[in-house]
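Visitor: The sequence and its predicted three-dimensional model are supplied below.
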Amino acid sequence: MSQIPPAPARPAADGPEASARPGRAGPDPAALAEGVLNGDRRALARAITLVESGRADHRALALDLLERLAPARRQALRIGLSGTPGVGKSTFIESFGLMLIGLGLRVAVLAVDPSSARSGGSILGDKTRMERLSRDRAAFIRPSPSQAELGGVARRTREAIALCEGAGFDVVLIETVGVGQSETLVAEMTDLFVLLLAPAGGDELQGVKRGIMEIADLILINKADGDLKPAALRTVNDYAGALRLLRRRPHDPDGFPKAMPVSALAEEGLQKAWAEMQALAEWRREKGFFDSRRAEQARHWFEAEVRAGVLARLAADPEVARRMQALGAKVAAGAAAPARAAAEVLAAFDARG
């Protein structure tokens, strides 16, 4: 993997980024950009807070900030990681991250915490679950609430990735809550997608949807240690057999996707898994798939932003909002067809435009 040159030394706390604290006029994008490019972790944290903000004025400042960072063209290897709760994602990320740091790399972790459907609150406890990694100066851990986004992926996660790249991190790990719908979204913002599973019998293959396996680049069976090691190896064989039945993707070399055993607790198999990730990423770079995939992702998120903006404008128009509420009641009562009601709302919006 082509590595990013080390970021310049961290500036003093009273440097230009110190003035970027949110105030009455809002954060200063120029100062934040300078701090991020200099590798200042506090500036990076404030920058991510800015892009996550739902305020319209903050959104304009966030776009200014991202535009200031774009010319640097720093690029990290983006790795998405998903798995069911209890599979050991946090333990794996901590052990894997410390291993990467031992190789001289800087690692950022964006961990998306599930938000409460009732209160909207999140636990945001990833730093306590990755205590050793959070203390390392070469690591940056940012827990973010999912904010009721589909699949538990925060809407601005992709912009947080760009900020981490601007700060000079070599690897960005994106951990999802693993609720079953986030995998496709993560795949649209990362270079590699890793699925972490626990040892199980062959019947457990039925619990993994074919669609998830089709987007996974690497399936890692965790907890391959102690009494669970034989079960883990059997599970690896089960998934390896299942993967051979899938059609090989044109952007993958022979042998991918593949299944491997790892033990985050015993720190075994991590370097081999990293070697496989590097090999796959380098192969895609050489064949041109890496850059073309990133271009496709950029277009995908551009279109997503346009759709989100249209929906926001619909919701912000009082007359259209009243029409939507009235027609929604009719649809719920069976007095109007959903497609016809939607056409009326759009027609009303066009007439007001």
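Guide: Done, it's in.
Visitor: Please count neighbours and contacts with C-alpha atoms only from this point.
Guide: Will do.
Visitor: so how far is residue 217 from the residue lying closest to residue 277 once chain neighbours are set aside?
Guide: Closest residue to residue 277 apart from its sequence neighbours, by CA to CA, 6 or more residues apart in numbering: residue 192 at 7.5 Å. Distance from residue 192 to residue 217, counting by CA to CA, to the nearest Å: 6 Å.
Visitor: now swap in residue 321 and tell me
Guide: Applying CA to CA to residue 321 and residue 217 gives a distance of 43 Å.
Visitor: So the two - more neighbours on which side?
Guide: Between residue 321 and residue 217, counted using other CA atoms under 10 Å, the more crowded position is residue 217 (22 against 16).
Visitor: what about versus this one:
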Amino acid sequence: MTEKKNISKNKKTDVLPLKNTNKLWAEKIKTQRSKQPSINQFVEGIVSGDISFLSRAITLIESTNSEHQKKANEILERCLPYANNSIRIGITGVPGVGKSTFIEALGNHITALEKKVAVLAIDPSSSVNKGSILGDKTRMEQLVANPNAFIRPSPSGCSLGGVAQKTRESIILCEAAGFDTIIVETVGVGQSETAVHEMVDFFLLLKLAGAGDELQGIKRGIIEMADAIVINKADGDNEKNAKIAKTAFNRALHLYPPKETGWQPKVLTASALKNKGINPIYKMIEQYVSDTKHTGLFQKKRAKQNKYWLIETINQELKTSFFSNSKVQKQLQEEIKKVENGTSTPFNSAKKILPLL
């Protein structure tokens, strides 16, 4: 009898601490949320180079919460005077070309020159469950431990071509935090390259030797945008193939129309894994920046990009406002059923919905 009473008593005492713990935890979470830094604290923290404030501000930028967006916009406005003082480099290439390894090698090289590097890596989101691995930090083990480097993987979500909608705003915050080199990595698929090309100063395309004419044909538009092509994995038995590919791409590039900047795109070889060819690539990027700044085309290009993102932002806001409208949502569901049943065409249904906003 004594033993049973002890068991019953123990069960009772087990339940009470658990309830108390849950209550205390809920109160702690509530307190933490209410103590979110002010806009002044965010700006001061970012400008002083505090990574925790930078990370939290980027999270606000990526949030769909209206209050978060309002706060993020104010932070951006306050940080703008401290921005626009970096070299922005876009890096693209098909999956498997070695983008992460190359970016890590380039980032380590730049930080060795006493510079600070921020990597904004766009991680592809699943079209089925909308999830994202966000694995760039695990693929760049050395760079993530570098005190002069900041790596921020962001899910691509449903934005155009897999490019995170807020990447360009994140660039401004990284510049305000003192990062003088910003690297933007694309997912390497869809139209993401076009969007990234419109937010960077130098656009670099990574290729593999012997990838095939079919792939080159598909990527022709990307080659036209590239300021340089780097044949990666040029080591071991593949070194000879890389040299052949370099010659072929050099010939092909001379057939394309000259760029507005007057820059003739270069073709180089590298082995990111062996850390070969990284220094010449960075020197080439520095030469490009120096040449375009001397002619005034560097700022002209940035001004053109600002105009591009103004239009893109307006388009995005109009789209969001349209589809969040209750009348549009109701009519849209009705028109979808008609289109699926074949009683209306997509074009006629669209004409009925569009005037509702």
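Guide: Structure received. Since this is a predicted model, take the numbers as computed values, not measurements.
Visitor: quick revisit: would you enumerate the residues in contact with the counterpart of the residue nearest to residue 277 of structure 1 in structure 2?
Guide: When structure 2 is aligned by TM-score structural alignment, residue 192 of structure 1 is paired with residue 202. Contact analysis of residue 202 of structure 2 by CA atoms under 8 Å, 6 or more residues apart in numbering lists 87-90, 227, 285, 288.
Visitor: Name the member of the residues you listed with the most neighbours.
Guide: Going by other CA under 10 Å, residue 90 tops the contacts of residue 202 of structure 2 with 25 neighbours.
Visitor: counterpart of it in structure 1?
Guide: In structure 1, residue 90 of structure 2 lines up with residue 80, judged by TM-score structural alignment.
Visitor: Just say helix, strand or coil for its match.
Guide: Put simply, residue 80 of structure 1 is strand when judged by DSSP: H, G, I helix; E, B strand; the rest coil.
Visitor: same question, residue 141 of structure 1
Guide: strand.
Visitor: Spatially nearest residue to it (excluding sequence neighbours)?
Guide: residue 109 (4.7 Å).
Visitor: Which strand or helix spans that neighbour?
Guide: strand 107-113 (DSSP states H and E).
Visitor: residues in structure 2 aligned with that strand?
Guide: With TM-score structural alignment as the criterion, strand 107-113 of structure 1 aligns to 117-123.
Visitor: mean deviation of the matching stretch from structure 1?
Guide: Mean deviation of stretch 117-123 of structure 2 relative to structure 1 after superposition (mean CA distance after the TM-score superposition for structure 1): 0.6 Å.
Visitor: what's that stretch in contact with?
Guide: 107, 110-111, 132-136, 148-156, 162-164, 167, 174, 179-187.
Visitor: Next, the buried residues of the one helix or strand residue 184 of structure 1 maps to.
Guide: Remark: residue 184 of structure 1 resides in helix 182-187, with elements defined by DSSP H and E. In terms of neighbour count (16 or more other CA atoms under 10 Å), helix 182-187 of structure 1 has its buried residues at 182-183, 185-187.
Visitor: Go through those and name the one nearest residue 197 of structure 1.
Guide: residue 183 (13.7 Å; CA to CA).
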